[in-house]
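Undergrad: no sequence for this one, just the structure:
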């Protein structure tokens, strides 16, 4: 009996050692990867990431290992790029080599490579071309996207006025505002601010972003082989995505029942037309499965990021009323109070333009960027990076690069103003990423931020009972996305 037990123990030890050795060997198979902390079997570099401080942990590792280094998410090597010049060299100068989308285990199991944002190869290229063209030429002679945003801005002002200067949390209202623009493009219609069912849907978006940024969500992306089997809040993602899929599938069905190819009303109708033209499509870019998954990605990307940026902007204005006063002066001088702001006004409003850019830079809504991956085996910065290696071009390090921004950790509109008070561009300003994978909705997002922000300040003075500190307005930098602290404010008609 004792001999059998001893033999079993020895067998278990031998199998364990073999597993550890094979895992370790796999980690170091590519000896010429950039330097980084020594990983452990199974968990990789997990111990080098402070709980709830992923962005800060990556920034601290930069100080030790330089602008390019390697972490291990489990047994999987991940190359991290920090600082604008390093990100530029990879995504712009060597854009073709780094143009694939990297793995995001938290959501990959739901999308499985479908959709413009998470797809790769020919499928991704076709969807991206189609989406860019549809957004650019949307309407086929009907209302322009700018007119849709201006209309939504008017609905927003009326909604804010209805609260009669009472103190409110703007999260839900701004979420509805941003999502209604996307809804008008994707589905051809908007939703009323009092629509309870739609508000529940927007709360799902918020929860998805919160779960992805949570400690459990971060661990899931780093060691999915373990976290897939560990109970926790990250397991709720499946339920949330099923609800999103149910919503967009119903919208697709509504369009199918009333579809007229000679009169396309929205993105879905344009997709139907393209799908009928691509019957021999072997990539699945315009398949029935691709449409709802593409809609979810565009919907989420175009809602939460705009809403979060606007909330950051309002919070910052409450902290700096002197900046708000200067904005009021420029808005009154250029636009006045009798017409809606237009995108043409932006070129005449350098201070407003600079403030909005600085809000984007400072709030840094997606500090980690979305992961890229190498298309082929490459040599980069003297290192060998194998095909399919995940690459993280960290936006935080570019947007806070002291070589480009004099006070990177302070809110300072002068980062985007020259000595004459004219607006100036900064190369390191890349909140939408850059290169082949730059956000397809960048132009739309910029238009929304300018028109919504100026319309709010054209009509209201912002006040709060809260005593805000520098720490209150600073981004949390906890994980995938940055959301501002919960706050309340009053909108006082001007």
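TA: Thanks, I have it. On a predicted model such as this, the values are computed, not experimentally measured, just so you know. Residues are numbered from 1 along each chain as shown.
Undergrad: CA only for contacts and neighbour counts going forward, please
TA: Will do.
Undergrad: what about the residue lying closest to residue 108 once chain neighbours are set aside, distance to residue 78?
TA: In this structure, residue 108 finds its nearest non-sequential neighbour in residue 118, 7.9 Å apart by Cα to Cα, 6 or more residues apart in numbering. Using Cα to Cα, to the nearest Å, residue 118 is found at 18 Å from residue 78.
Undergrad: thinking again about what came up before, surely the residue nearest to residue 108 and residue 101 touch.
TA: Yes - here residue 118 reaches residue 101: they are 6.1 Å apart, a contact under Cα atoms under 8 Å.
Undergrad: helices or strands next to the helix or strand encompassing residue 218 in the packing?
TA: Residue 218 is part of helix 215-222 when elements are defined by DSSP states H and E. With contacts taken as 3 or more Cα pairs under 8 Å, 6 or more residues apart in numbering; DSSP states H and E, helix 215-222 sits against strand 68-73, helix 105-111, helix 224-227.
Undergrad: for comparison:
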């Protein structure tokens, strides 16, 4: 039945007043934030994001609005920070003002502000980070024992690849298994065999989840989480995956609890369980099961995805740039040879290989938007007023491709990390994951894994792409929170 004309007119009038009210409220509440494209009520700047590619769209906006501007993800304002100097202020010069974790609905929906990596509670973060760094060092992080673990995993990987007999394969599943096995050893105290389907299922679920979070589905969910939770689509898969992963960690924690010896902790989980027992008399302790499960998954997730994706990208780049690959192999043969395993101390004598690995991390730009931050208090920043809890995206892609830092910002070129004498050259713009107080705890572990795995594989195999070199595509498959490579196949041919 048709609505009466006057009722239709009344409805339209009320809707118009509501839109005007929301527009005025948005303008008045955030009038002192940096300028940016004009948002629509409720929808924000969704129409300014081209084809779901938020990273590309933000880089285009920078050309118009400068290094500091505001966009609206739905109704939520986010300040975008671009370029080395501006991002360095966020991470280092004024770190305490920007130290809280920003909103990321794709993960916040599962973590609920608990755990070490995705909490905006500063007291919780400080306590869990202090404990986690100390405990992970106790169980090998930064020590020779973890280097030996990585070497063992690398040799197991070589053995697996030799079994495949030079057949074409997608290498990603092998690289995420290596990364997963190393971090599993730190968190749970023992390693999985390569035939273990449980580990492969877990790391594959992590990889699938990060891919979905970085896709257009994840981007839309972050803008409209309250609505998207009830709408069918691929985003429902990463929500389901997160619950599956949390349950897996809970089960593993219970297995540790059943065999726990308080006098002889075996791993991170044991140490946390012991601390839980000691602090259970304190009503506001951060040592409880929710923080244990969430922190364990967050560390495990980061350890698998950063290293696994970097290695997957690295071998694609090697095949795309055979001249660079040839020089790396020459340096490996000259410094290490093929008869012994690499050691981290070898890296100091291998400036070209070191430069190539740094350049891979810079070029792939794994976390292009940086993980979101929040202001911890009301502040003035570059002439703008940012109230407490303002969401910030420190755009790492604009640092890693800043021409003020890198002579070849938009191409893969190891000279970005070499001086005129061919010696390795540090670069302040090298921020592959973040920098400063809230930098990734496992960055040193990731560098160790990448160096040892790359060198071990190149000692033992030559690389053969399934496609001709000119058809190898380095542009990411998805570009959001993560830049992730397109699937490809290659063969590892024994040398």
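TA: Good, I have the coordinates. Bear in mind that the values here come from a model prediction, so they are computed numbers and not experimental data.
Undergrad: got a TM-score for the two of them?
TA: TM-score of the superposed chains, computed with TM-score structural alignment, normalised by the length of structure 1, equals 0.95; 493 aligned residues with a Cα RMSD of 2.1 Å.
Undergrad: would you list every one of the strands in the stretch 151-300 of structure 1?
TA: For the stretch 151-300 of structure 1, applying DSSP state E, counting those that start in this stretch gives no strands.
Undergrad: next one: the stretch 1-150 of structure 2
TA: All strands of the stretch 1-150 of structure 2, identified by DSSP E, counting those that start in this stretch, fall at 68-73, 76-81, 100-101.
Undergrad: quick one: the shortest one to structure 1 mean distance?
TA: For strand 100-101 of structure 2, the mean distance from the matching residues in structure 1 following superposition reads 0.5 Å, by mean Cα distance after the TM-score superposition for structure 1.
Undergrad: show me how far stretch 392-409 of structure 2 is from its chain's centre.
TA: Centroid separation for stretch 392-409 of structure 2 versus its chain: 17 Å, with Cα atoms, centre = their mean, to the nearest Å.
Undergrad: cool, and stretch 355-368 of structure 2?
TA: The answer for stretch 355-368 of structure 2 is 13 Å, by Cα atoms, centre = their mean.
Undergrad: can you tell me what part of structure 1 it aligns to?
TA: Aligned by TM-score structural alignment, stretch 355-368 of structure 2 falls on residues 354-367 of structure 1.
Undergrad: before we move on, what about stretch 97-115 of structure 2?
TA: Stretch 97-115 of structure 2 covers residues 97-115 of structure 1 once aligned (TM-score structural alignment).
Undergrad: got a list of contacts for that stretch?
TA: For stretch 97-115 of structure 1, contacts defined as Cα atoms under 8 Å, 6 or more residues apart in numbering pick out 90-91, 117-121, 124, 127, 212, 217, 220-221, 224, 234, 237-238, 241, 285, 290-291, 293-295, 297, 370-376, 378, 388-391, 436-437.
Undergrad: give me the buried subset of those residues.
TA: Among the contacts of stretch 97-115 of structure 1, the ones that count as buried by 16 or more other Cα atoms under 10 Å are 90-91, 117-120, 124, 127, 212, 217, 220-221, 224, 234, 237, 241, 285, 290-291, 293-295, 297, 370-375, 388-391, 436-437.
Undergrad: just the ones in helices from those, please.
TA: The helices, defined by DSSP state H, take in 124, 127, 212, 217, 220-221, 224, 237, 241, 290-291, 293-295, 297 from these.
Undergrad: and which of those is nearest residue 183 of structure 1?
TA: Relative to residue 183 of structure 1, the closest of these is residue 295; by Cα to Cα it sits at 9.9 Å.
Undergrad: list the contacts of the closest one.
TA: 115, 186, 248.
Undergrad: cool, residue 18 of structure 1 as well?
TA: By Cα under 8 Å, 6+ apart, residue 18 of structure 1 has no neighbours at all.
Undergrad: from residue 4 of structure 1, how far out is it?
TA: 21 Å.
Undergrad: what's the span of stretch 42-61 of structure 1, first residue to last?
TA: End-to-end span of stretch 42-61 of structure 1 (Cα to Cα): 21 Å.
Undergrad: sorry, slip of the keys, the one I care about is stretch 48-68 of structure 1.
TA: End-to-end for stretch 48-68 of structure 1, by Cα to Cα: 16 Å.
Undergrad: likewise for stretch 259-266 of structure 1?
TA: Stretch 259-266 of structure 1 end-to-end distance (Cα to Cα) = 10 Å.
Undergrad: buried set for it?
TA: 259, 264-266.
Undergrad: name the residues that touch that stretch?
TA: Stretch 259-266 of structure 1 is contacted from outside by 138-140, 184-188, 269-270, 273, using Cα under 8 Å, 6+ apart.
Undergrad: excluding its backbone neighbours, what's nearest the residue nearest the centre of structure 1?
TA: In structure 1, the residue lying closest to the centroid (Cα atoms, centre = their mean) is residue 366, at 4.8 Å. Nearest residue to residue 366 of structure 1, sequence neighbours excluded (Cα to Cα, 6+ apart): residue 481, at 4.7 Å.
Undergrad: now residue 357 of structure 2
TA: In space, residue 357 of structure 2 comes closest to residue 451 once its chain neighbours are excluded; the distance is 7.3 Å by Cα to Cα, 6+ apart.
Undergrad: any idea how far residue 408 of structure 2 is from that neighbour?
TA: Distance of residue 451 of structure 2 to residue 408 of structure 2, given as Cα to Cα: 23 Å.
Undergrad: quick one, the helix holding residue 218 of structure 1 and strand 76-81 angle?
TA: Helix 215-222 of structure 1 and strand 76-81 are oriented at 100 degrees to each other (axes from the mean of the first three to the mean of the last three Cα atoms, to 10 degrees).
Undergrad: helix 215-222 of structure 1 vs structure 2, average distance?
TA: Looks like 1.1 Å for helix 215-222 of structure 1 (mean Cα distance after the TM-score superposition for structure 1).
Undergrad: can you list contacts of that helix?
TA: Here helix 215-222 of structure 1 has contacts from 46, 51-52, 54, 72-74, 104-106, 211-212, 226-228, 232-234, 479-480, using Cα under 8 Å, 6+ apart.
Undergrad: so which of the buried residues of stretch 259-266 of structure 1 comes closest to residue 96 of structure 1?
TA: Within those, proximity to residue 96 of structure 1 (Cα to Cα) peaks at residue 266, which comes in at 31.7 Å.
Undergrad: what two of the buried residues of stretch 259-266 of structure 1 have the greatest distance between them?
TA: Longest span within the buried residues of stretch 259-266 of structure 1, Cα to Cα: 259 and 266, 10.4 Å.
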